[in-house]
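[1] this one's structure only:
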């Protein structure tokens, strides 16, 4: 589809980088970007977010460029989205809906599809009134008061019932995952989860470590479904490695909640490998965003090794860095060039032994 992108700078010092990231999201959803409109504001306009003047400018651009859709790089309220769609006479998709669309496109497993559908329905529930506005049924109207209200409430009940069914199915999936984790724990295997900003190279690193063929691509959200492999690492023994969904700036809270079953693999890991793109100018911000989500899902206290990937693109050499206490803090690798992987395996083994000793000491204290 021919898409007009609208980005609003609300004083963001990294606005250009964030706008570029949104363009990648749009392309990942299959959009053909035919134009971009940027605006600067101190605060969002209550009616159009971008203000009436910029909205008029956007309408003219969309018409001149023969745009089929408008993509908005901010979350819109239902009222703002309704007003913009009336002004443009086109479908307007905000950041949240675009991310949901990409997740729907990428989900392959039964579990992943269930989680995406749940997130989409929860998002849709807040916008039912907007969907009915073209018939003015959300508030009734002459000749439509009764049926309109009834249809809206019927839709809400149907969505509520479907959400309940999806949650029950996901609860079943989660119980199965708990059983699998307990079985792995009884086997004494170290559990390692790869986390990181989307497109940091997690799946490529996962494949390099496990010699697997998990899907990896240079695109946002290439991996949605958790992939798990058991490997042997000298000094650590049997290690279960999981590749998980990537995070992104302003990841919708509803999406985090919907992907609870997938993210549980992260919460219950013994060790996290936080994979960061060493070549990205936004590296530090991306690390911060991932840490923010880890805190939100209750995984902030899990022992973590920060893995700087793509060092071949950043002009860096493979190495291991330790903190002031001598604990491994960072490992520099290139998954594509397979540089630094032995050092990473050694770091996993060393940190895994510390994790195991701490767990054993805790169990001893609990039994005393």
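    On my side now, so go ahead. Owing to the predicted nature of the structure, the values given are computational and were not obtained by experimental measurement. Numbers count the residues shown, from 1 in each chain.
[2] Going by C-alpha atoms from here, please, whenever you check contacts or count neighbours.
    Fine.
[3] what's the distance between residue 105 and residue 351?
    The spacing between residue 105 and residue 351, counted by C-alpha to C-alpha, to the nearest Å, is 37 Å.
[4] So for the two, which sits in the more crowded spot?
    Neighbour count, other C-alpha atoms under 10 Å: between residue 105 and residue 351, residue 351 has more, with 21 against 17.
[5] Secondary structure element for that one, which one?
    Per DSSP states H and E, residue 351 falls inside helix 341-367.
[6] Which strands and helices lie in contact with the longest helix seen in the chain?
    As assigned by DSSP state H, the longest helix anywhere in the chain is helix 145-186. If you count contacts as 3 or more C-alpha pairs under 8 Å, 6 or more residues apart in numbering; DSSP states H and E, helix 145-186 packs onto helix 110-125, helix 128-132, helix 260-267.
[7] closest to residue 70 out of those?
    Between residue 70 and those, the shortest separation by C-alpha to C-alpha is 16.3 Å, and it involves helix 128-132.
[8] Tell me the buried residues in that closest one?
    Within helix 128-132, the residues scored as buried using 16 or more other C-alpha atoms under 10 Å are 128, 129, 130, 132.
[9] Report the separation between the first one and residue 97.
    If I follow you right, that is residue 128. The value you get for residue 128 to residue 97, if C-alpha to C-alpha is used, is 14 Å.
[10] for the second one, same thing?
    Distance check for residue 129 against residue 97: by C-alpha to C-alpha, it reads 16 Å.
[11] Structure two is appended below for comparative analysis:
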């Protein structure tokens, strides 16, 4: 997958590597299969129909799974208990990313209509449509319930109250804000892709605290349990580490070629998908050193960590998912999925949901068995 600067970006918390996703038809049948691991784990899969070009995915506290369908301008709601479609909810034009507030409200950025659709996860109905800036893309929710929406073409952030679904503030940031992450102390970190900076916003005052330098084309952001903020820099092939207590850059860690998306395991390991070198860089958040480089399939992009600690990596060009143990940083399995797996999210019951952008469906993955036999080590140690 070639890194381009087109319309689409990554899910969940990151963006920037923007593959072109053509429109496609909807899948109409649910299929259960079995993916046998190359080592010691086995996983079952279910294929669930979605709309056209499903990209973003997020899970609400009640276990409902929300899938943004970019080319059909709606959201498919899936029960993580039954893996059936509960509802199809209208959204704006070009739903891009999804985040869920503490009260269960679901926020969907509509990049082509410059607004955010708010969905109740209790009723799966639209509560509000909130106007924002130009090209809204990434978003994240602060501990106080405020929702921060990065507007990629107007170079600002819209702050929405999840209590009232009204706009509280518009905060200026750098050029092409493309990723948002929130630390436990309430600081909001906005990666500005074309400015090579991160804007730090106080969620208490909705004002800019500072602007920090990064590497080239920062396009993904995530926060570790110790408060370190990790920014993936796509053209300099490294990760900037920011201390959220002091808002200073404390390290720059090498990654693979074109780092795409970041996820953090409960043990503090940081997983960075490298979309061109076809591997994942594992960073120790305690020392900010590379623990391992784990091989994946082709074009690894979306990544999520299940409650079990397993890390699921969607390989966009090989149409499969690499499952990595966050304990050993070894590959447990390679699971086939649909065409162009894009985003990954894990439900509280450890079911994992993968959006397949070019087959108009979602693959659910769940572990069947995990034996105690050791897995063979993979990846170089640095």
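    Received the coordinates, thanks. As the structure is a computational prediction, the values presented were derived from the model and not from experiment.
[12] Could you tell me the TM-score of the two chains?
    TM-score for the superposed pair, counting by TM-score structural alignment, normalised by the length of structure 1: 0.26. Supporting figures: 171 aligned residues with a C-alpha RMSD of 7.4 Å.
[13] ok so, going back, out of the helices and strands packed on helix 145-186 of structure 1, flag the one nearest residue 92 of structure 1.
    helix 128-132 (11.6 Å).
[14] Count the neighbours of residue 265 of structure 1 for me.
    That count, for residue 265 of structure 1 with other C-alpha under 10 Å as the rule, works out to 23.
[15] From what I see, it and residue 195 are in contact.
    No: if you go by C-alpha atoms under 8 Å, residue 265 of structure 1 and residue 195 don't touch, sitting 10.3 Å apart.
[16] related to what we said a few turns ago, residue 174 of structure 1: which of the buried residues of helix 128-132 of structure 1 is nearest?
    Using C-alpha to C-alpha, those come closest to residue 174 of structure 1 at residue 128, 29.6 Å.
[17] how near is the nearest residue to the closest one once chain neighbours are set aside to residue 93 of structure 1?
    Leaving aside its chain neighbours, residue 128 of structure 1 sits nearest to residue 152 (7.1 Å; criterion: C-alpha to C-alpha, 6 or more residues apart in numbering). Look at residue 152 of structure 1 and residue 93 of structure 1: by C-alpha to C-alpha, they are 22 Å apart.
[18] Throw the buried residues of helix 128-132 of structure 1 into CSV and include distance to residue 173 of structure 1, thanks.
    Below are those laid out as CSV (distance: C-alpha to C-alpha, whole Å):
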residue, distance to residue 173 of structure 1
128, 29
129, 33
130, 33
132, 35
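[19] quick one: which two of those residues are the most distant?
    Farthest pair in the buried residues of helix 128-132 of structure 1, by C-alpha to C-alpha: 128 and 132, 6.5 Å.
[20] contact partners of the helix or strand harbouring residue 256 of structure 1?
    Using DSSP H and E, residue 256 of structure 1 sits within helix 253-258. The contact list for helix 253-258 of structure 1 (C-alpha atoms under 8 Å, 6 or more residues apart in numbering) reads 100, 115, 116, 118, 119, 122, 123.
[21] what sits against the fourth one?
    Right, residue 118 of structure 1. Contacts of residue 118 of structure 1 by C-alpha under 8 Å, 6+ apart are 163, 166, 167, 258.
[22] if we go to 10 Å?
    112, 124, 159, 162-167, 170, 254-255, 257-259 (C-alpha atoms under 10 Å, 6 or more residues apart in numbering).
[23] Make a ChimeraX selection of the buried ones in those.
    Typed into ChimeraX, the next command selects the buried ones out of the contacts of residue 118 of structure 1 (criterion: 16+ other C-alpha under 10 Å):
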select :112,124,159,163,166,170,254,255,258,259
